[in-house]
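*Asks:* Just a sequence and a predicted model for now, questions to come.
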Amino acid sequence: MENELKYETVKHAILNQIHTGELHTGDKLPNEEDYMKLFNVSGITIRKALTELANEGYIVRIKRKGSFVNNPKITENQSHLIALILSAEDYYDSSYMKIIKGAQRMAAEFNYSLIVEWSNENLAIEQASIQKMLDRNVDGFLIYPFDPIKSIDNFKLIEQRNIPYVLVDRYNLNRPCYFAGCNNHDGAVLATRELIRLKHTKIKFAGYHFFLNSEQERYDGYCSAMRHAGLPVNDDNLLTSINYDSLAESILRHDITALFCSNDKLAVKVMKQLHERGIRIPQDVSIMGFDDWDNSRDLPVALSTVKQVFEEIGINAANLLINAILGKIQGGNTKVLSGVSLVMRDSTSENPYS
């Protein structure tokens, strides 16, 4: 009975600090050792008090980081569930698995569970997935949309419920949002500068889904690096619909010596198509990708590319969402970009015609 009274004394003392405003949302609580000295009780007593406060939603306990005050306005109806809606073209793409892994890892640190819903490229299926998760009373959404412009009405379903959501990898440039992705612009600058360093001046940019802001940002980075090097940039530099016969002829005429593809998927397709037309890589043309797929190094000609860390993007997305759920950030217009790096392999070489 005495131990029960001790842990309740600790619990009510912390609750009083929260209710009176002495402790605010997001504040970190003192560590267990400090509370043991303050209340002259054992560590077991402190842990029991903190566990009950966490179970009742007043605080959030994060492994290796400590305990933090939760938002009292939202704790009553919290489900501690987060939905990840993936509108994906290829369910077997390892990059999606890495995003999921990162998001799950971060969610678990905040005692949240992640529910994954696949909706391919169909807006109606995406909408049904969102409604299904709304019916489960999830606390927030991570959304990897196929086309964030066309998905606006689906996003409005979430906004009407005043539930936070974070877009992953792609967003609508004209619509404020929480977003987690990679630094597309700077990654493209790195790639283009490397091709220029290899004495390539006739470099084209090949798009895959150019309606996406991620590809447009990569193209902007390519253009920036080209202009900085004093190289011309015009509409002919951008390839959005590739005629591979014409492309092969341009390469054989040395009108194109390097191709920067907006992602590895396109780069792999380009390499295959050119190989079938007798074009040698990198002897006739250098190829650069973006993403660093798991199999990029295992191709017949290993692909040079820009590496983005997909698991880190998942971690950033879940962290951003949970901070929005807890009321630590507001306004719906925060973007977190993960870093990128250059990975040079066999598909690029110095321009032999320079």
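*Replies:* Everything's here; your move. These numbers come from a predicted model, not from an experiment.
*Asks:* going forward, measure contacts between C-alpha atoms and count neighbours the same way
*Replies:* Will do.
*Asks:* start to end distance for stretch 69-83?
*Replies:* End-to-end distance for stretch 69-83, by C-alpha to C-alpha, to the nearest Å: 23 Å.
*Asks:* who touches it?
*Replies:* 18, 23-29, 56-60, 107, 111-117, 133, 137-142, 326-327 (C-alpha atoms under 8 Å, 6 or more residues apart in numbering).
*Asks:* okay, now the one to match up with it:
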Amino acid sequence: MTRRSPDARRRGPSMADVAREAGVSGQTVSRVANGKTNVDDATRERVLAAMRSVGYRPNSAARALRNGQFRSIGAIISALPTFGNSRTLSAVASAVAAEGLTIALMPVTQSTQSEVTGAFSWLSEQAVDGIIILIEQHQLDENEIELPKGLPVVVIGADARHEHPVVDTNQAEGAAFATNHLLDLGHRTVWHIAGPPLSYAAERRQRSWRATLERAGRETPPVLTGDWSANSGYCHGLRLAEDPSVTAVFAANDQMALGLMRALHEKGRTVPGDVSVVGFDDMEEAAHFWPPLTTVRQSFEAVGRNAVTALLAEIANNSQGTAVVEVPTELVVRSSTAAPAG
């Protein structure tokens, strides 16, 4: 059994203790602790066994100062608790963990210049190597919002006005899939329940829905604006159910589609017999709605993985990228859509 001196017990085991236990130099222990490759396998295993034996744990802060990296990523996130934000953040955290890194979160509520700058300052104090920004509101693209310099940055879901890599779902493609699916079934036009006006995703889905109808030479109904909640879909659904000319609705997310379908059922309009409904997200519960929901599947996992990959490339290259990565979508056809009656 290894015996440590009283001084070692007070201060905790050191590299010198490990070196004595393994019978190697302190420089060799340092190489192993810092992940260097110029140590043969047998010696590395002996040093690692000695670390376990004496209870030595490398000091990550000190190692960061030596290596110039903290192995930690910051994330500035919108405090708006939406399904998409939650899933994207979870995907980012999983991708960060898979790289053996840690993540520090900083939520913001209004996305103003002072809030964003304050978030950057706080994360800088937490010693992060780079920052991922996930802010849904359009304020990030307003002229007064300038991202502070000095750290690698990747933005999720924003416009490309800022000189940083941008990663997002191909929102326009997904909305076109949804709208064309309903037109191809034979519906004269498609109504739309949009997300909130300040949302990047909502604005892009609405713009693509409108452009798809215009390209097809179809009438564009007035937009109904929701707030991503099932309740907002339900309230708009009560109005739509009163109009017999409404036969197809594209809701900008699955939760609003759920509320819409409840309202239609309550008003005696069957889905899809009277009204076909398409959502967006393909949340896990969508396959268990009644009827199961036709929807646009987006890969939050791919968005998170691409964002982390882009940020790590900036960190490794010590350079600022400007690439725009759009993750493709997929239309998942279930039982909530059909050809119009008659």
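*Replies:* It's in. Here the structure is a predicted model, which is why all the values come from computation and not from measurement.
*Asks:* that's a helix at residue 280 of structure 1, yeah?
*Replies:* No - assigned with DSSP: H, G, I helix; E, B strand; the rest coil, residue 280 of structure 1 falls outside any helix and is coil.
*Asks:* on that earlier part again, next step: the contacts of stretch 69-83 of structure 1 restricted to strands.
*Replies:* Among those, the residues falling in strands (DSSP state E) are 59-60, 113-117, 140-142.
*Asks:* Now which residue in structure 2 aligns to residue 195 of structure 1?
*Replies:* Here residue 195 of structure 1 is matched to residue 182 in structure 2, going by TM-score structural alignment.
*Asks:* burial measure for its match, as a count.
*Replies:* 25 (other C-alpha atoms under 10 Å).
*Asks:* Remind me which helix or strand it belongs to.
*Replies:* Secondary structure assigned from DSSP states H and E places residue 182 of structure 2 in helix 171-184.
*Asks:* what's that helix packed up against?
*Replies:* Applying 3 or more C-alpha pairs under 8 Å, 6 or more residues apart in numbering; DSSP states H and E, we find helix 171-184 of structure 2 packed against helix 200-215, strand 248-251, strand 276-281, strand 294-298, strand 329-332.
*Asks:* Can you check which helix is longest in structure 2?
*Replies:* Longest helix in structure 2, counting residues (DSSP state H): helix 300-317.
*Asks:* residue range for that one in structure 1?
*Replies:* Counting by TM-score structural alignment, helix 300-317 of structure 2 sits on residues 310-327 of structure 1.
*Asks:* Could you tell me how far the matching stretch lies from the centre of the chain?
*Replies:* Taking C-alpha atoms, centre = their mean, to the nearest Å, one finds the center of stretch 310-327 of structure 1 at 9 Å from the center of the full chain.
*Asks:* Just the residues contacting that stretch, thanks.
*Replies:* Contacts for stretch 310-327 of structure 1 (C-alpha under 8 Å, 6+ apart): 25-26, 70-71, 74, 95-96, 98-107, 110, 139-142, 163-169, 178-182, 329-330, 336-338.
*Asks:* Drop anything exposed from the residues you listed.
*Replies:* Among those, those buried by neighbour count (16 or more other C-alpha atoms under 10 Å) are 25-26, 70-71, 95-96, 98-107, 110, 139-142, 163-169, 178-182, 329, 336-338.
*Asks:* Find the centremost residue of structure 2, please.
*Replies:* For structure 2, the residue whose C-alpha lies nearest the mean C-alpha position (C-alpha atoms, centre = their mean) is residue 88; its distance is 2.3 Å.
*Asks:* And what about it, helix, strand or coil?
*Replies:* Under three-state DSSP, residue 88 of structure 2 comes out as helix.
*Asks:* That one -> structure 1?
*Replies:* So, by TM-score structural alignment, residue 88 of structure 2 is matched to residue 99.
*Asks:* Tell me how many other residues crowd the residue nearest to that match when sequence neighbours are not counted.
*Replies:* With C-alpha to C-alpha, 6 or more residues apart in numbering as the criterion, residue 99 of structure 1 has its nearest non-adjacent residue at 4.2 Å, and that residue is residue 314. The number of residues packed near residue 314 of structure 1 is 28, by other C-alpha under 10 Å.
*Asks:* separation between residue 314 of structure 1 and residue 228 of structure 1?
*Replies:* Residue 314 of structure 1 is 33 Å from residue 228 of structure 1, where distance means C-alpha to C-alpha.
*Asks:* try residue 125 of structure 1
*Replies:* Relative to residue 228 of structure 1, residue 125 of structure 1 is positioned 44 Å away (C-alpha to C-alpha).
*Asks:* These two: which has the busier surroundings?
*Replies:* Taking other C-alpha under 10 Å, residue 125 of structure 1 and residue 228 do not tie; residue 125 has more neighbours (15 against 11).
*Asks:* Helix, strand, or coil at that one?
*Replies:* helix.
*Asks:* hang on, it packs against residue 119?
*Replies:* Yes - taking C-alpha atoms under 8 Å as the definition, residue 125 of structure 1 is a contact partner of residue 119 at 5.4 Å.
*Asks:* in structure 1, which helix has the most residues?
*Replies:* Using DSSP H, we find that the single longest helix of structure 1 is helix 2-19.
*Asks:* what's whichever helix or strand comes after it in contact with?
*Replies:* For helix 2-19 of structure 1, the following helix or strand on the C-terminal side (DSSP H and E) is helix 32-39. Helix 32-39 of structure 1 is contacted from outside by 10, 42-43, 46-47, using C-alpha under 8 Å, 6+ apart.
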